[in-house]
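Student: fold the following, please.
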Amino acid sequence: MTDNSRIGSRHLVEQDLLDFIDKMTPITLSEELLPTLRAGFGARLELEEDSKAVEMVETLRRTVPGPGDDPDVGIALHLPREAGVTRGAILHIHGGGYVSGDAYAMIPGHRRLAMELDCIIVSVDYRLAPETRFPGAVEDCYAALAWLVGEADALGVDRSRIGVMGESAGGGLAASLALLARDRGEYALAYQHLIYPMIDDRTCVTEDSNPCAGEFVWTAESNRFGWKCLLGTEPGGPDVSHYAAAARAPDLRGLPATFINTGALDLFVDEDIAYAHRLIRAGIPTELHVYPGAYHGFHLVPDARTTQRAYCDSRDALLRALGSEPVDATGARSA
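Tutor: Model prediction:
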């Protein structure tokens, strides 16, 4: 029997990531806390506007037709102002444990990213659990993808360079959307870009849990709460759809080229590495980065060396996937 006893992992945390967790107030998620959690989402991101990005990228809030008879879906649309250029596009899906977050809090960061990558970004304001259970959120994302593909000519988007990106639960939804798009056969994604994705509800019930992962930011208790809200039942059962938990997909062949990054202390590190391993064995071009000393959400410490390294790795992978030329801080294209 494997010894699953939890050991403290603070000594493993990178030095410039320590202050963030030391200042955090530990919480146990509950439905009663959700309004407070949701209200503070934007403040936790602490994103500042970039004046050059505001000048170069137009941002619009709008709605697109929802799935079937469901409500329309909100999006934040980021469009580089330079005309006459056909660009790749990112369909972005925000994180928040399936129970919080919104597309609009991320506008400053996405406007800057659209400038740097010279691409169009559509960020989806999908419905949250527990008010909307699976498959509501992934169907909202699919509806946003359908709209993006349908409007590609008007937006100046190259349909062959549309991919999906997300962090945490957003990474889980991105992975689920890639499976759904593959299986429905209506739209072809060029890539999936997954940042510490939340893709396996079985992590909640494993008897071989990682003793060094999940101590900070997103814990096993929070994970169980998020999955239970999404599924409407306890996680780990036999009948969970792989469109809810992508790691349950029996066959990963035919998925787009994949980028995954995660922290070595992240609760999701084992499920993310296992998914990358399966993608590689399925013949999918796969790039995996695991950052030592990094916990879930380490991107919230933008000045940390690990965060900066991860951002560069992510940016370089997106540039390759989009077929873009990078744009420097002055707004000029650079090789």
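Student: contacts and neighbour counts: CA atoms only from here.
Tutor: Will do.
Student: excluding chain neighbours, give the residue nearest to residue 87 in space.
Tutor: residue 157 (5.0 Å; Cα to Cα, 6 or more residues apart in numbering).
Student: is it true that the one you found touches residue 80?
Tutor: No: taking contacts as Cα atoms under 8 Å, residue 157 lies outside contact range of residue 80: 11.2 Å.
Student: any common contacting residues for the two?
Tutor: Counting by Cα atoms under 8 Å, 6 or more residues apart in numbering, the residues touching both residue 157 and residue 80 are residue 120.
Student: more crowded one of the two?
Tutor: Neighbours per residue, other Cα atoms under 10 Å: of residue 157 and residue 80, the larger number sits with residue 80, 23 against 20.
Student: so who does the more buried one touch?
Tutor: 56, 57, 58, 114, 115, 118, 119, 120.
Student: helix, strand or coil for the fifth one?
Tutor: In three-state terms, and counting by DSSP: H, G, I helix; E, B strand; the rest coil, residue 115 is helix.
Student: with adjacent residues omitted, what lies nearest to it?
Tutor: Closest to residue 115 by Cα to Cα, 6+ apart is residue 53, at 5.9 Å.
Student: distance of that neighbour from residue 110?
Tutor: Between residue 53 and residue 110 the computed distance is 9 Å (Cα to Cα, to the nearest Å).
Student: one more sequence to fold, the one below, so I can look at both together:
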Amino acid sequence: MTPPPFDPELAPVIEALRALRPSLSRLDEIPGRRELDAADNWTLEELAAAYPAYRVSEEHAGEVPLLVLRPAESAGVLYYVHGGGLIAGSHLGQDARNALAWSGEANLTVVSPGYRLAPEHPYPAALEDCHAGLLWTAEHCAGPIVLGGVSAGGGLAAALTLLVRDRRGPALAGQLLACPMLDDRNNTPSAVELDGRGLWDRTANTVGWTAYLGDRRGSGEVPAYAAPARAEDLSGLPPTFLDVGAVETFRDEVITYAHRIWQAGGDAELHVWPGGFHGFDSLAPEAKISQAARAARLTWLRRLLGQ
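Tutor: Next up, the predicted model:
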């Protein structure tokens, strides 16, 4: 199989990023990846200085830290779950700024949970932390709640949406899933054909899912709350926005998830960005395709919230 090409503006970016941050291949490489990601973390004071229109604080849902960014007037909440392959990342990392880029023009409060990471804390630790944070959000923040996330955070957001559907609350206005990590089986055509390309390939994906699920990965013992692509029933979900690059591991599992929501009678908007690699819009923000991706999310958010 011949994989599709990268977007011309993105091709030199992906080569430079791969040189700086090689793909994971073993569990013992996780500490090094965390150190790289931690270099992007900001303090609360730095966030407050960079975003003076927001009141910045860190709250807690039990032992789960929550980054909370409140605009002067809030039209609702984006409950945003950070990425990192289930093994890295932070609620104080680059994703916090991504969430503001998603929500700022829609005047949404952002709440982002600092969930526990695998392999030290395997499934269901991350999901339980995200659920605790969502319950806190429903109690302490006014307005409709949109549940969102990127990469592993998108997968956790999708799993959390299934969980609150089945537990009948709290109510969600929608879910926004950017290049979500949905399927531990890791055997779609895009996963196979793109192994060795991009920033998060099939090999790295195996590391992340193995850290989270252990020996259950790829078996019949994986529940939908761990890997949402395993869900037998996708009915009763809130309006859903999904996007993914055409040149990334998760392309086909995201497309399949959107189709299955439609087949269950649901409302889903799907964007497959030609030439896009995993996380392209935040890693190459000036590219035309990145600007288009951010604009599409904002348009969907505004329409969802009646703006």
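Student: drop the TM-score for these two in here.
Tutor: Here the TM-score for the pair of chains, by TM-score structural alignment, normalised by the length of the second structure, is 0.90; 298 aligned residues with a Cα RMSD of 2.2 Å.
Student: related to what we said a few turns ago, neighbour-wise, which of residue 53 and residue 110 of the first structure wins?
Tutor: For residue 53 of the first structure versus residue 110, neighbours defined as other Cα under 10 Å are more numerous around residue 110 (26 against 22).
Student: mind listing what that one touches?
Tutor: Applying Cα under 8 Å, 6+ apart, the residues near residue 110 of the first structure are 78, 121.
Student: got it, and the one 4 residues further on?
Tutor: Contacts for residue 114 of the first structure (Cα under 8 Å, 6+ apart) come out as 57, 78, 79, 80, 120, 121.
Student: show me the strands in the second structure, by range?
Tutor: Per DSSP state E, the second structure carries strands over the ranges 54-61, 64-71, 77-81, 109-113, 145-150, 174-178, 240-245, 268-273.
Student: which part of the first structure lines up with the last one?
Tutor: The aligned range for strand 268-273 of the second structure in the first structure is 286-291, by TM-score structural alignment.
Student: to what extent does that stretch diverge from the second structure after superposition?
Tutor: Compared with the second structure after the fit, stretch 286-291 of the first structure shows a mean deviation of 0.4 Å (mean Cα distance after the TM-score superposition for the first structure).
Student: next one: that stretch to chain centre, how far?
Tutor: Mean-position distance between stretch 286-291 of the first structure and its chain equals 15 Å (Cα atoms, centre = their mean, to the nearest Å).
Student: go on, stretch 51-68 of the second structure?
Tutor: Distance, stretch centre to chain centre, for stretch 51-68 of the second structure: 19 Å (Cα atoms, centre = their mean).
Student: list the contacts of that stretch.
Tutor: 44, 47-48, 69-72, 91-92, 109-115, 129, 132-133, 136.
Student: which of the residues you listed count as buried?
Tutor: For the contacts of stretch 51-68 of the second structure, a burial check counting by 16 or more other Cα atoms under 10 Å picks out 44, 47-48, 69-71, 91-92, 109-115, 129, 132-133, 136.
Student: related to what we said a few turns ago, out of the strands of the second structure, which comes closest to residue 9 of the second structure?
Tutor: Set against residue 9 of the second structure and scored by Cα to Cα, the strands of the second structure come closest in strand 268-273, at 13.0 Å.
Student: and of the contacts of residue 80 of the first structure, the nearest to residue 23 of the first structure?
Tutor: Proximity of the contacts of residue 80 of the first structure to residue 23 of the first structure (Cα to Cα) peaks at residue 114, which lies at 31.6 Å.
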